[in-house]
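J.: Got a predicted model here, sequence first, then my questions.
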Amino acid sequence: MTQPFSSLAEFQALLEQAGGPDGSAIEAAQDRDSHLTKPPGALGRLEDLAIWYAGWRGDAAPRIENPQVVVFAGNHGVAARGVSAFPAEVTAQMVLNFQHGGAAINQLCASVGASLDVIALDLDTPTADFSAGPAMSEAETVSALATGWKAVDPAADLFVAGEMGIGNTTSGAAICTALFGGSAADWVGRGTGVDDAGLTLKAQVVVEGLAANPQAKGNGLEALRCLGGRELAAMAGAIAAARFHKIPVIIDGFICTAAAACLETACKGALDHAVAGHQSREAGHVQVLQEIGKEPLLSLGLRLGEGSGAALAIGVLKAALDCHSGMATFAQAGVADGG
């Protein structure tokens, strides 16, 4: 599908014009939930998730049958500053691993019945070093947003975006600092496993990045352009496209959440069709989830990326829908309603 935007201004307008959930489907799902063979509220958050999902799909008793996971990969010029424990060549090597079925995300997708696509964005051309100026031009950002937009399968009924890109936790930390304030040290984490000296360097690079890109402060799309990477922009484009297709989204870890936060900052409510899959071990993830108002479904100490935590959370959402849509009502089961 051709993307309906050719500039950041047009993408901004698209976010502002996006539709909401189906109110009648929400009411019907709530009514169904009230008649299922369980005490009111006994399934806790699973009930809320089912009703939320039903609203976005326009179906009072839906199931998840075609979940899609897409891993976007990009290289960052800032990696040359030594902010990662691994060299930039690992990005392309991991893309091959994904394609050959050897990564964690391959196994997790298989376990929850999700399709997996892997999209590499110009790996031979890293973004510019954002510590010296904008990471991407507007045209490069729009191109990456468009890649993400077109990656979403309109026939999917749930979407997860994952990422791979050496140096991208530094990018995510820089975006969060620009959007939500605080010190760089509040947002940087160990990423691929840097030592204390590496952590200090990451914070310094983020400070330099904000100084070199003052236009990114508080501006979602400019933060994405100036401090992000192609894979972060692609994730943002895909999350926006899923909203266009009424496809609910599970957000992955720190880097994906930073990309998603650019959308929410650009247009409040842009992530109403999304839930947070998990809380990772990356230092800034808890804080950015709070900033965008998302409570994670899981907290398992993951810090892998690849969409892994969100893919794992597909099982939770599937279970919520199976209970909601598959359970008998009191009338169907011949059980006396406590009400």
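T.: Structure received.
J.: contacts and neighbour counts: CA atoms only from here.
T.: Noted.
J.: All the strands of the stretch 201-339 of the chain, residue numbers only.
T.: In the stretch 201-339 of the chain, the segments counted as strands under DSSP state E, counting those that start in this stretch are 249-251, 274-276.
J.: among the ones you listed, which is the most enclosed?
T.: strand 249-251 (a mean of 29; mean count of other C-alpha atoms under 10 Å).
J.: Count the neighbours of Gln332 for me.
T.: Neighbourhood size, Gln332 [other C-alpha atoms under 10 Å]: 11.
J.: sorry, back to before: could you check the strands of the stretch 201-339 of the chain and tell me which one is nearest Arg57?
T.: Among the strands of the stretch 201-339 of the chain, the nearest to Arg57 by C-alpha to C-alpha is strand 249-251 (11.5 Å).
J.: Outside of the closest one itself, list whatever touches it.
T.: 158-161, 239, 242, 257, 260, 273-278, 310-311, 313-314 (C-alpha atoms under 8 Å, 6 or more residues apart in numbering).
J.: what about 6 Å?
T.: Leu158, Phe159, Val160, Ala274, Val275, Ala276, Gly277, Ala310 (C-alpha atoms under 6 Å, 6 or more residues apart in numbering).
J.: The structure to be compared is supplied as follows:
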Amino acid sequence: TIPEEQLNILKQLGRWTHKHAAAIYGTRAGIPFVNYGGKSALSKDGKTLYLYVYEQKPELQLRGLVNHTAIKEVSVVGDASAKVNVKSENGTVQVDLTKVNFDQDVTVIALTFAEVLRWTAPQDTEVTLKSVLDNKLTGRALGQIASTLHAGKNIFDNSGLTVDGLETKLPSSNATNPTVLKWIKDHAEALYETGKGLPEGHYEGLSALSKDRQTLYLFVEGKPTGPIALKGVKNGVARIRVVGEGSMINHEIFNKLYWSSIPGIIYIQAPAERLDKNMTVIAVLLDAPIQLYREKVGAIENNL
């Protein structure tokens, strides 16, 4: 007999695959992480882009889509009544999710194009500390902070930010967004002298590493629909906590075979009541400077 817990998992998997069959069967490799900071897939004809959303959040952003003006329709797979608006601004496609009923596990957004989707490496737009502080759209400002840190650019170097946020003297003005400023001070340890984040494939989101490379900071947008997964980390985990809030949070490691050099998957439980309403940062303290398991595996080009 199958244990009840495993049976429930199989039932949920069956529910999800039945609901999202169009985004699973006959699909092929999606677009790069630099174009969409998450997992994606393309339909067989290359005219429909499927975006897999693991958090409940207000919007998605896509960059570097050459023919973004050819978008015919945006929909939620498995929910014909959902309303999704999309607009392009300065070369970035913004998908509004504020009216979406999120799936309990993973929501799938489908962008259908009039022609085969084409993309290119997105152009880097200059992000300055002033532009972030003066941005009235808090979510986008924090997204820019996370993106620049993840890419290895720290706009807080020599800015007056302190490691604990106390006695911070950032160049503010009447135009400064007070919510952004407070968030920066509350999460200063994840911003002060931190560097480039994890390569693609280890974490479904943006990240940064401390100067000694022993603390990994995970930026979490919105409300995750399940545990946060961290893959390919060879280190042991000393402790995990919520930055700015201080509390420790639990984690479990699965799929670690004692005879294999492949690390298990670290699943981090992030209680909803401890999440920051704008962007949460999870600090993962390791037992040594981070070591990653990287195995060269060819991408699945066709999921027939």
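T.: Right, received. Where do you want to start? No experiment lies behind these values; they were computed from the predicted model shown.
J.: Now the TM-score, please.
T.: The TM-score (TM-score structural alignment, normalised by the length of structure 2) is 0.28; 146 aligned residues with a C-alpha RMSD of 6.6 Å.
J.: Including distance to Ala178 of structure 1, could the contacts of strand 249-251 of structure 1 go into a markdown table?
T.: Formatted as a markdown table, the contacts of strand 249-251 of structure 1 follow (distance: C-alpha to C-alpha, whole Å):
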| residue | distance to Ala178 of structure 1 |
| --- | --- |
| Leu158 | 30 |
| Phe159 | 27 |
| Val160 | 25 |
| Ala274 | 22 |
| Val275 | 23 |
| Ala276 | 21 |
| Gly277 | 24 |
| Ala310 | 25 |
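J.: Can you tell me which of those lies closest to Ala144 of structure 1?
T.: Val160 (16.9 Å).
J.: do you know how far the closest one is from Glu16 of structure 1?
T.: Per C-alpha to C-alpha, to the nearest Å, Val160 of structure 1 is found 22 Å from Glu16 of structure 1.
J.: okay, these two: which has more neighbours?
T.: Val160 (32 against 14).
J.: mind checking the SS state of that one?
T.: State at Val160 of structure 1, reduced to three classes by DSSP: H, G, I helix; E, B strand; the rest coil: strand.
J.: same question, the one 3 residues further on
T.: With three-state DSSP as the basis, Glu163 of structure 1 sits in strand.
J.: I'd guessed it sits against Phe72; true?
T.: Yes - assessed by C-alpha atoms under 6 Å, Glu163 of structure 1 is found in contact with Phe72 at 4.8 Å.
J.: joint contacts of these two?
T.: With C-alpha under 6 Å, 6+ apart, Glu163 of structure 1 and Phe72 have no common neighbours.
J.: Tell me which other helices or strands the helix or strand where Ala146 of structure 2 lies touches.
T.: Using DSSP states H and E, Ala146 of structure 2 sits in helix 138-150. Contacting helix 138-150 of structure 2 under the criterion 3 or more C-alpha pairs under 6 Å, 6 or more residues apart in numbering; DSSP states H and E is no other helix or strand.
J.: same thing but 7 Å
T.: strand 207-209 (3 or more C-alpha pairs under 7 Å, 6 or more residues apart in numbering; DSSP states H and E).
J.: Just list what the strand it packs on packs against, helices and strands only.
T.: Partner elements for strand 207-209 of structure 2 (3+ C-alpha pairs under 7 Å, 6+ apart): helix 138-150, strand 215-220.
J.: Next, the angle helix 138-150 makes with the last one.
T.: Taking axes from the mean of the first three to the mean of the last three C-alpha atoms, to 10 degrees, one finds that strand 215-220 of structure 2 is oriented at 150 degrees with respect to helix 138-150.
J.: Output the helices and strands packed on strand 207-209 of structure 2 in TSV; the columns should cover distance to Lys87 of structure 2 and mean neighbour count.
T.: Below are these laid out as TSV (distance: least, C-alpha to C-alpha, whole Å; neighbours: other C-alpha atoms under 10 Å):
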stretch	distance to Lys87 of structure 2	mean neighbour count
helix 138-150	15	21
strand 215-220	24	26
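J.: Of these, which is nearest Ile265 of structure 2?
T.: The nearest among those, by C-alpha to C-alpha, is strand 215-220 at 15.1 Å.
J.: What is the subsequent helix or strand relative to the closest one?
T.: strand 223-224.
J.: Just checking, which helix or strand succeeds that following strand along the chain?
T.: In N-to-C order, the element after strand 223-224 of structure 2 by DSSP H and E is strand 228-230.
J.: what's that following strand packed up against?
T.: strand 265-268.
J.: other SSEs contacting whichever helix or strand comes after the strand it packs on?
T.: Toward the C-terminus, strand 265-268 of structure 2 is succeeded by strand 280-286 as the next helix or strand (DSSP H and E). When contacts are defined as 3+ C-alpha pairs under 7 Å, 6+ apart, strand 280-286 of structure 2 packs onto strand 215-220, strand 237-242.
J.: Buried residues, the following helix or strand past the helix holding Ala146 of structure 2. List them.
T.: As assigned by DSSP H and E, the chain's next helix or strand after helix 138-150 of structure 2 is helix 178-186. Buried residues in helix 178-186 of structure 2, counted by 16 or more other C-alpha atoms under 10 Å: Pro178, Val180, Leu181, Trp183, Ile184, Lys185, Asp186.
J.: just to revisit the earlier point, okay if I get the helices and strands packed on strand 280-286 of structure 2 as JSON lines plus distance to Tyr267 of structure 2?
T.: Shown next, in JSON lines, are these (distance: least, C-alpha to C-alpha, whole Å):
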{"stretch": "strand 215-220", "distance to Tyr267 of structure 2": "13"}
{"stretch": "strand 237-242", "distance to Tyr267 of structure 2": "11"}
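J.: who wins for proximity to Ser147 of structure 2 among those strands?
T.: Nearest to Ser147 of structure 2, of those and by C-alpha to C-alpha, is strand 215-220 at 9.5 Å.
J.: And that closest one, what does it pack against?
T.: Looks like strand 215-220 of structure 2 contacts strand 207-209, strand 280-286 (3+ C-alpha pairs under 7 Å, 6+ apart).
J.: before we move on, the earlier item: for the helices and strands packed on strand 207-209 of structure 2, which one sits closest to Leu285 of structure 2?
T.: Taking these one by one with C-alpha to C-alpha, strand 215-220 is closest: 4.5 Å.
J.: wait, Val71 of structure 1 sits on Ala161?
T.: Yes - counting by C-alpha atoms under 7 Å, Ala161 is a contact partner of Val71 of structure 1 at 5.9 Å.
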